[in-house]
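[1] structure of the sequence below:
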Amino acid sequence: MPNEMTADLHTHTNCSDGTDTPQQLLAKAKVAGLTTLGLTDHDTAAGWDEAALNVPAGMRILPGAEFSTKHPAPDGTLVSVHLLGYLFDRNNAEIVAEWERMSSERSNRGTRIVENLIDADYPITLDRVREIAGRTNIGRPHIARALVEAGSVDSVGEAFDGLLNDEGAHYVALQSLSLENGIRMIDAAGGVPIIAHPRARAASSLLTEEVLESLTKHGLKGIEVRHPDHDDAARTELTGIAIDLGLIQTGSSDYHGENKVLQLGQERTPDDVVEQIVALGCTAPFTKQ
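    Reported below is the predicted structural model:
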């Protein structure tokens, strides 16, 4: 039925800043009653192959990624905007080159944040943060967990609100590609670009209807309307904007395992909207062989 909602299209594994392996994530998605899952680790498709081999019966996986981008505010300040891309060609030369650059950038950034905290006498070590990060580059959730472990903060959320905040003294910014180029790049690779949580954090005041309309000219296909960081007013506003601009409306948990207090499937996308995304992408969803 068109109004059923059994899809969560924004999740993370330990291939970026989540704590579940792709296989563990899919098993949890099955238990949560999901029939479609978007696998969207940050700037990587490293979890795609493991996910493709472990799709539970009756489920399908939309392979994707969350791209790190920035867009200028009216005063010229570059603001971080997260961009979801689905069902694109992961071997696209431009995407491969961007991800290689971002991997190096993220690794250096994570190390510098840890060093800044150590210099400020916080009792963490680079070796321990690397252990926590495991198979991926050091990210802020890994640093936050080290700070919790060391007793410097009580929770990962507290670390993000304070020591690891974008405006904090220890923060180091990522050098990201422009939002316009990110949208164009995903579109050119046969994918479906959708802006993640447009009313969360610094991007909230930046992504006006006028800005979103300008981005449709570069290939923007949708916006994430239902997200844990969006209150009722934001959802109502974004629904109106999406209708005005003819954009796809998605809903997602932004699940990160133990790194965030979010439940898999707590926000969902209608099944008929998933079909629209599948029809637009060049890569087929993963299903059980």
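[2] from now on I want contacts and neighbour counts done on CA atoms only, so please keep to that.
    Noted.
[3] wait, F67 touches A45, no?
    No - the criterion here is C-alpha atoms under 8 Å, and F67 misses it with A45 at 10.9 Å.
[4] who's more crowded, the two?
    Taking neighbours as other C-alpha atoms under 10 Å, F67 and A45 compare with F67 leading, 29 against 20.
[5] now the more buried one, what's its secondary structure?
    Assigned with DSSP: H, G, I helix; E, B strand; the rest coil, F67 falls in the strand class.
[6] which residues touch it?
    Shown in contact with F67 (C-alpha atoms under 8 Å, 6 or more residues apart in numbering): 42-43, 82-85, 182.
[7] for the residues you listed, which single residue is the most surrounded?
    Neighbour tally across the contacts of F67 (other C-alpha under 10 Å): the maximum, 32 neighbours, falls on G85.
[8] ok, and the closest non-adjacent residue to that one?
    Nearest residue to G85 in three dimensions, chain neighbours excluded: P193, at 4.6 Å (C-alpha to C-alpha, 6 or more residues apart in numbering).
[9] also this sequence, please, to line up against the first:
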Amino acid sequence: MAFDMHTHSDYSDGTTSPADVVEAAARAGLPGLAITDHDTTAGWDPAEHAASHHGIALIRGMELSTVSDEGVAVHVLSYLHDPTNVTLLAELAKSRNARFKRAKRMTELLARDFPITWELVKQQTTVEATIGRPHLADALVQVGAVPNRSAAFDSILRGGSKYYVPHYAPDPVQGVELIRAAGGVPVFAHPTASVRGRVVKERLFYDMLDAGLAGLEVYHRDNNERGKQWLLEFAAEHNLLVTGSSDYHGTGKPNTLGENVTSRATVEAIEAQATSGFKVLWNGR
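    Okay, the predicted model is just below:
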């Protein structure tokens, strides 16, 4: 009974609807999945309807964007939190507004060298989506500047390029605290993904642990093998949950549903830690 605990729909930077992600998971033979769009829970309702229709389990989640004091992007998966929590909602609104302004500024910078417009960038998104670099990448693909998203992130949109603009996000420790205060269960996403750029120092793991970190996403294609071993040892030493996920984005990334998975026992342990009143929708109900 293997569950994919990290997937994205077009409500953030995936390329297919929440219902289509659930349908794809059902076709892949998965007994369940988590919808974890960036900084939004807007896709929960359509995902719930699809999960009920297909008879598979749904873990309602979100991927919270945070930034360490050293400027390293840290993503924290939040499972089963209360989506109406006022404090968390306020922080999400602040982050989304910062992302919006950043995307507009990066579009202005890109327009100096590429036939990119804000209208073209918006065409890459849905109404509910949080606009980010993936949508800029899709616009670059559309004008023929790069062949795909990955190429855009490896070159034009990489951190440190002349087009890159930082944006506000909460501190990772604050992120863990916000999730716990909303009754959710926080899991550090792809913690040793050095292929994405800089990774955080060991000190931050302890700080997040003290704030209430519940688990580590160990089995993810972007974690290097040495990192996975360290993460397993850290998780065992500190009684943390270990998850595996695809980080599926539809055609936006080569990641395939179910390429890394999480056991039912771990999903049940996540559900047991949630204090929001939200439960796993087993068999979509």
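[10] TM-score, when you put one on top of the other?
    After superposition, the two chains reach a TM-score of 0.93 (TM-score structural alignment, normalised by the length of structure 2), with 278 aligned residues with a C-alpha RMSD of 1.4 Å.
[11] let me see the ranges of the helices in the stretch 101-250 of structure 2.
    With DSSP state H, counting those that start in this stretch as the criterion, the stretch 101-250 of structure 2 has helices at 118-122, 133-142, 149-154, 172-181, 202-211, 225-237.
[12] now distance to N260 of structure 2 too, for those, in a markdown table please.
    Compiled in a markdown table, those are given as follows (distance: least, C-alpha to C-alpha, whole Å):
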| stretch | distance to N260 of structure 2 |
| --- | --- |
| helix 118-122 | 31 |
| helix 133-142 | 22 |
| helix 149-154 | 20 |
| helix 172-181 | 24 |
| helix 202-211 | 22 |
| helix 225-237 | 13 |
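[13] wait, doesn't I195 of structure 1 sit right on S80?
    No - contact criterion C-alpha under 8 Å: I195 of structure 1 and S80 do not qualify, at 11.5 Å.
[14] for the aligned partner of the residue nearest to G85 of structure 1 in structure 2, give me its contacts.
    With TM-score structural alignment as the criterion, P193 of structure 1 lines up with P186 in structure 2. Taking C-alpha under 8 Å, 6+ apart as the criterion, P186 of structure 2 is in contact with 76-79, 176, 179-180, 212-215.
[15] switch these over to JSON lines; also include distance to S52 of structure 2.
    Below are the contacts of P186 of structure 2 laid out as JSON lines (distance: C-alpha to C-alpha, whole Å):
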{"residue": "V76", "distance to S52 of structure 2": "27"}
{"residue": "L77", "distance to S52 of structure 2": "23"}
{"residue": "S78", "distance to S52 of structure 2": "22"}
{"residue": "Y79", "distance to S52 of structure 2": "19"}
{"residue": "V176", "distance to S52 of structure 2": "30"}
{"residue": "I179", "distance to S52 of structure 2": "26"}
{"residue": "R180", "distance to S52 of structure 2": "27"}
{"residue": "G212", "distance to S52 of structure 2": "32"}
{"residue": "L213", "distance to S52 of structure 2": "30"}
{"residue": "A214", "distance to S52 of structure 2": "28"}
{"residue": "G215", "distance to S52 of structure 2": "28"}
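[16] what comes into contact with stretch 39-53 of structure 1?
    Contacting residues not belonging to stretch 39-53 of structure 1 are listed as 9-13, 15-17, 22-23, 26, 61-68, 84-85, 90, 99, 102-103, 286-288 [C-alpha under 8 Å, 6+ apart].
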